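Chemist: Just a sequence and a predicted model for now, questions to come.
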Amino acid sequence: MADHDLLIEQLSQNARPIRRTWASNRRVAAWLLMALPCGWLSSLVFQRVATDWTQSGALLAALQLIVAFVTGTLAIRNAFLLSIAGRKPLGWRGFIPLIAIWLGSVMLSLGQTHVQDHHPDEVNCYVFMMAVSAPMVAIVIGYLRRTRALYPLRTLATAGAGVACMALTLLSFCHPVEVHPVDFLLHVAAGVTIVIGTMVAGWWWVTIR
């Protein structure tokens, strides 16, 4: 088409207003307000006993909860920042102190825990984390689909890590304050599964659709 003005006029007739994306901090806050209640509602399908915060190891359990929540929030923020060109997310070195604190507190809990059988009323850690993470994964993929992603796999992996931390945070409210070695392995296995599941589930929606 030789008449560029006519082409521009035709294209402008089909143009629609673009809704500006929220600032990253606002998106994180909105995601938390949506995802955590949905995860908590998913946890209601389990018969569980609330954490007894009066036990001797409660301080370590509270520290693990706080660190998991902070790490998850930062990871979700990084995922949202990665989906927009020109934004600078927190580098992986920034997560090292948080991961070290969490692992250290878990190791202290393991050191103080006597080997004993699980109570029959305790919820399976792996199944619980997978169940509560499902709606949170769907919501974070919906948020990422709005902006797409320059680095899809990296963005989805980061988002999956954030969801895994939030699932661990919710688990802390219905888990004994002590951590058994089997618990720790189940937590790690669930976290890895959530990250991989987020990458697989989100690949089509974030990059193609």
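Modeler: Nice, thanks for sending it over. Everything numeric here is computed off the predicted structure, so don't read it as measured data.
Chemist: Every contact and neighbour count from this point should use C-alpha atoms.
Modeler: Will do.
Chemist: which element follows the host helix or strand of residue 36 toward the C-terminus?
Modeler: Using DSSP states H and E, residue 36 falls within helix 24-43. Per DSSP H and E, the first helix or strand lying C-terminal to helix 24-43 is helix 58-82.
Chemist: Not counting its neighbours along the chain, what's nearest residue 170?
Modeler: Take residue 170 and drop its neighbours on the chain: the residue closest to it by C-alpha to C-alpha, 6 or more residues apart in numbering is residue 40, 7.0 Å away.
Chemist: count of neighbours near that neighbour?
Modeler: By other C-alpha atoms under 10 Å, 17 other residues sit near residue 40.
Chemist: Output the contacting helices and strands for the helix or strand harbouring residue 156.
Modeler: Taking DSSP H and E as the criterion, residue 156 maps to helix 152-171. Under the contact criterion of 3 or more C-alpha pairs under 8 Å, 6 or more residues apart in numbering; DSSP states H and E, helix 152-171 touches helix 24-43, helix 58-82, helix 125-147, helix 181-203.
Chemist: That one: which residues count as buried?
Modeler: 152-153, 155-171 (16 or more other C-alpha atoms under 10 Å).
Chemist: now stretch 99-107
Modeler: By 16+ other C-alpha under 10 Å, the buried positions in stretch 99-107 come out as 102, 105, 106, 107.
Chemist: Not counting that stretch itself, show me its contacts.
Modeler: Outside of stretch 99-107, the residues that reach it under the criterion C-alpha atoms under 8 Å, 6 or more residues apart in numbering are 60, 61, 63, 64, 67, 68, 179.
Chemist: structure B:
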Amino acid sequence: MPSSDNLQIKLSDADLKKINDALDALDAALAPVLITLTGTEIKRLPKASDASLPFIEKALDLAEQQPQFAPGYVDIPGLRLDLAAWQQLQRVARRLEPLASNLASTNIKLGSEAYVTALAFYSSVQQAAKQGISGAQDARDTLKNPLRAKRGQKSRQVGCGACPRPPLPGIVGTATTIPGNDGRGQAPHPTACKPARGAR
């Protein structure tokens, strides 16, 4: 299992095929028995749970033993089928839930690492452009537009520990800022690289 500190995941074509084949098989197996409910429908339906299971089971047992008390619209054999299927699919759902949660967590972490590294590189390019280093201004202009496209999102803080590059000549580690998600806001970057006083 990869470390959560710095993920380095490489999926081969064979890995992806294996995953997609498994998902296709799962989809094919579940699709015939699954339905789709709207948010309103889900909200309106009473919810069964492990806590209510003993009551459901006891009511079903009594309904089978004393059907004369069951309302005419109650399908007792159908209720038994529903209960069995609910328990079966509950077990399936409980296996899928941690997988879905871990997949989401992994995707968030991978995206965050990529974004933090990109911001660190952009910060370095900004400083290089201020010093007039050849090619830095063009790189800065190229990266500025994608950041501006993120306008409206909050600025984010990125620690210099995420900067996987040595300082440029004439640059020392000190307090400076890097652009936020909107390309305008500046978030504190305590140990980012900033031109040393008097550096050319």
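Modeler: Yep, that arrived. Note that this is a predicted model, so its numbers are computed, not measured.
Chemist: what TM-score do we get after superposing?
Modeler: Once the chains are laid over each other, their TM-score by TM-score structural alignment, normalised by the length of the second structure reads 0.28; 96 aligned residues with a C-alpha RMSD of 5.5 Å.
Chemist: So which of the helices and strands packed on helix 152-171 of the first structure is nearest residue 5 of the first structure?
Modeler: With distances scored as C-alpha to C-alpha, the stretch of those nearest to residue 5 of the first structure is helix 125-147 (30.1 Å).
Chemist: same for that closest one, what does it pack against?
Modeler: Counting by 3+ C-alpha pairs under 8 Å, 6+ apart, helix 125-147 of the first structure packs on helix 24-43, helix 152-171, helix 181-203.
Chemist: now residue 42 of the first structure: how far from residue 197 of the first structure?
Modeler: Separation of residue 42 of the first structure from residue 197 of the first structure (C-alpha to C-alpha, to the nearest Å): 17 Å.
Chemist: just residue 142 of the first structure next, same as before
Modeler: As for residue 142 of the first structure, its distance to residue 197 of the first structure is 15 Å (criterion: C-alpha to C-alpha).
Chemist: ok, now residue 67 of the first structure?
Modeler: 23 Å.
Chemist: Return the list of helices and strands in contact with the helix or strand where residue 104 of the second structure lies.
Modeler: According to DSSP H and E, residue 104 of the second structure maps onto helix 76-130. Applying 3+ C-alpha pairs under 8 Å, 6+ apart, one finds that helix 76-130 of the second structure makes contact with helix 53-65, helix 136-148, strand 176-179, strand 193-195.
Chemist: Kindly reformat these as CSV containing mean neighbour count and distance to residue 91 of the second structure.
Modeler: Formatted as CSV, these follow (neighbours: other C-alpha atoms under 10 Å; distance: least, C-alpha to C-alpha, whole Å):
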stretch, mean neighbour count, distance to residue 91 of the second structure
helix 53-65, 14, 14
helix 136-148, 15, 44
strand 176-179, 21, 47
strand 193-195, 22, 52
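Chemist: Need the ones you listed in TSV (columns: distance to residue 87 of the second structure).
Modeler: Putting these into TSV (distance: least, C-alpha to C-alpha, whole Å) gives the following:
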stretch	distance to residue 87 of the second structure
helix 53-65	9
helix 136-148	49
strand 176-179	51
strand 193-195	58
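Chemist: Compare the ones you listed and give me the one nearest residue 19 of the second structure.
Modeler: Closest approach to residue 19 of the second structure among these is made by helix 136-148 (32.2 Å; C-alpha to C-alpha).
Chemist: separation between the closest residue to residue 171 of the second structure other than its chain neighbours and residue 142 of the second structure?
Modeler: Residue nearest to residue 171 of the second structure in three dimensions, not counting chain neighbours: residue 195, with 4.3 Å by C-alpha to C-alpha, 6+ apart. Separation of residue 195 of the second structure from residue 142 of the second structure (C-alpha to C-alpha): 22 Å.
Chemist: And residue 84 of the second structure, by the same measure?
Modeler: Residue 84 of the second structure is 59 Å from residue 142 of the second structure, where distance means C-alpha to C-alpha.
Chemist: what's the answer for residue 124 of the second structure, then?
Modeler: Distance, residue 124 of the second structure to residue 142 of the second structure, by C-alpha to C-alpha: 14 Å.
Chemist: With distance to residue 96 of the first structure added, can I get the helices and strands packed on helix 152-171 of the first structure in TSV?
Modeler: Shown next, in TSV, are these (distance: least, C-alpha to C-alpha, whole Å):
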stretch	distance to residue 96 of the first structure
helix 24-43	21
helix 58-82	10
helix 125-147	23
helix 181-203	16
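Chemist: which stretch among the ones you listed comes nearest residue 13 of the first structure?
Modeler: Closest approach to residue 13 of the first structure among these (C-alpha to C-alpha): helix 125-147, 23.2 Å.
Chemist: so residue 141 of the first structure makes contact with residue 203?
Modeler: No. With contact defined as C-alpha atoms under 8 Å, residue 141 of the first structure does not reach residue 203; the gap is 9.2 Å.
Chemist: between these two, who's got more neighbours?
Modeler: Taking neighbours as other C-alpha under 10 Å, residue 141 of the first structure and residue 203 compare with residue 141 leading, 22 against 17.
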